[in-house]
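Sequence and predicted model, in that order:
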Amino acid sequence: MSRIRITKQFSFETGHALYGYDGKCKNVHGHSYKLSVTVIGTPITDKANVKYGMVIDFGDLKKIVKSEVVDVFDHATVFNRNTPHIELAKELENRDHSVILVDYQPTSENMVVDFAEKISSRLPAHISLFSLKLQETDTSFAEWFAGDQVDNPTPKG
């Protein structure tokens, strides 16, 4: 049976700041992110299965991505916990703002790697994460492909 890629798109609003950066992005700002998640697998061949003919139900993929990424990052501000931004993060949290502290510089490149790890860990064993595309503006995006992960492959199977 053929292996088929399935893609679902998501959008969310997230703020961040890049500590130590030499441009405008050192300031707290936000993006209307668009995330395209592509998985690969073989469609279910058991005619008695309610998901017959599907690689994965789009609704099941949506639940995974929403719980791991969208519901967490939407309308939150992301800071690297290992920078002086931690003081700003604490102040925002004290004022009841949603803050995410990560162990990396919150660039699109690093966020897409983080998202790949989170999503891959939740996929069924017979489904692999094929690629992610995280778009932060209409003209700028970062992509992650399983086939590019030579040293530390994230996908299963």
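Received the coordinates, thanks. Numbers count the residues shown, from 1 in each chain.

all contacts plus neighbour counts: C-alpha atoms, from now on.
Noted.

Let me know the secondary structure of the residue nearest to residue 66 when sequence neighbours are not counted.
Closest residue in space to residue 66, ignoring its immediate chain neighbours: residue 72 at 7.8 Å, by Cα to Cα, 6 or more residues apart in numbering. Three-state assignment for residue 72 (DSSP: H, G, I helix; E, B strand; the rest coil): helix.

What about residue 72, how many residues nearby?
Residues near residue 72, counting by other Cα atoms under 10 Å, number 16.

go on, residue 22?
Applying other Cα under 10 Å, we find 8 residues neighbouring residue 22.

And residue 18, by the same measure?
Residues contacting residue 18 under the criterion other Cα under 10 Å number 22.

Enumerate every residue touching the spatially most central residue of the chain.
Compute the mean C-alpha point of the chain, and by Cα atoms, centre = their mean the closest residue is residue 115, 3.1 Å away. By Cα atoms under 8 Å, 6 or more residues apart in numbering, the contact set of residue 115 is 68-69.

put this beside the first:
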Amino acid sequence: MQIRLYKEVSFDASHRLLHYRGKCHNLHGHRWKVEIWITGRTDDQTNILVDYNEIKQAVNKYDHQIILNQDDPMVPRIEEFHPVIKTPGDPTSELLAELIRDSIESAYAPSGRDIRVETIRVWESPSCYAELTHEDR
């Protein structure tokens, strides 16, 4: 059966925007919130579209982490003390939305079922978020 589900996950992480000139150029932290709407066909045997815990795991890999552009000169220095999640560009809420969406969809691609992240919102603060929809590809 075709179905749509929703999951909300929050995490705490720091980042900085290497190519931005303003406050966000400095390393700082956020309480991020991610909202995800997924559509597709449920598994014939389990009647489950996507395991909620797998969505949570895809997001929680960022929890209590430092997220930096892979080209950021701070990366090697910080890695002497703490792991760094490196992104292909500045780790904005827009980019994190893409990365989380791709992680979830690629995890289910081998199943052969058409599972799509229809909408994903990544909240950087209580008053601002980036939203991607399936049509944005």
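Yep, that arrived. Quick caveat, the model's predicted, so the values are computed rather than measured.

Which position in the second structure pairs with the residue nearest to the centre of the first structure?
Aligned counterpart of residue 115 of the first structure in the second structure: residue 100 (TM-score structural alignment).

did I read that right, its match in a helix?
Yes. With three-state DSSP as the criterion, residue 100 of the second structure is located in a helix.

And it, how close does it get to residue 78 of the second structure?
Distance of residue 100 of the second structure to residue 78 of the second structure, given as Cα to Cα, to the nearest Å: 23 Å.

what about the helices in the first structure?
Assigned by DSSP state H, the first structure shows helices spanning 58-65, 71-73, 85-94, 108-120.

Kindly reformat the ones you listed as a markdown table containing distance to residue 14 of the first structure.
Listed next are these as a markdown table, based on distance: least, Cα to Cα, whole Å:
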| stretch | distance to residue 14 of the first structure |
| --- | --- |
| helix 58-65 | 15 |
| helix 71-73 | 6 |
| helix 85-94 | 14 |
| helix 108-120 | 11 |
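
closest to residue 44 of the first structure out of these?
Proximity to residue 44 of the first structure (Cα to Cα) singles out helix 58-65 among those, at 13.7 Å.

Could you tell me the angle between the closest one and helix 108-120?
Orientation check (axes from the mean of the first three to the mean of the last three Cα atoms, to 10 degrees): helix 58-65 of the first structure against helix 108-120 gives 120 degrees.

name the helices or strands packed onto helix 58-65 of the first structure?
Under the contact criterion of 3 or more Cα pairs under 8 Å, 6 or more residues apart in numbering; DSSP states H and E, helix 58-65 of the first structure touches strand 4-16.

so the strand it packs on aligns onto which residues of the second structure?
Counting by TM-score structural alignment, strand 4-16 of the first structure sits on residues 3-15 of the second structure.

how about the matching stretch: buried residues?
Using 16 or more other Cα atoms under 10 Å as the burial criterion, the residues of stretch 3-15 of the second structure that qualify are 4, 8-11, 13-15.
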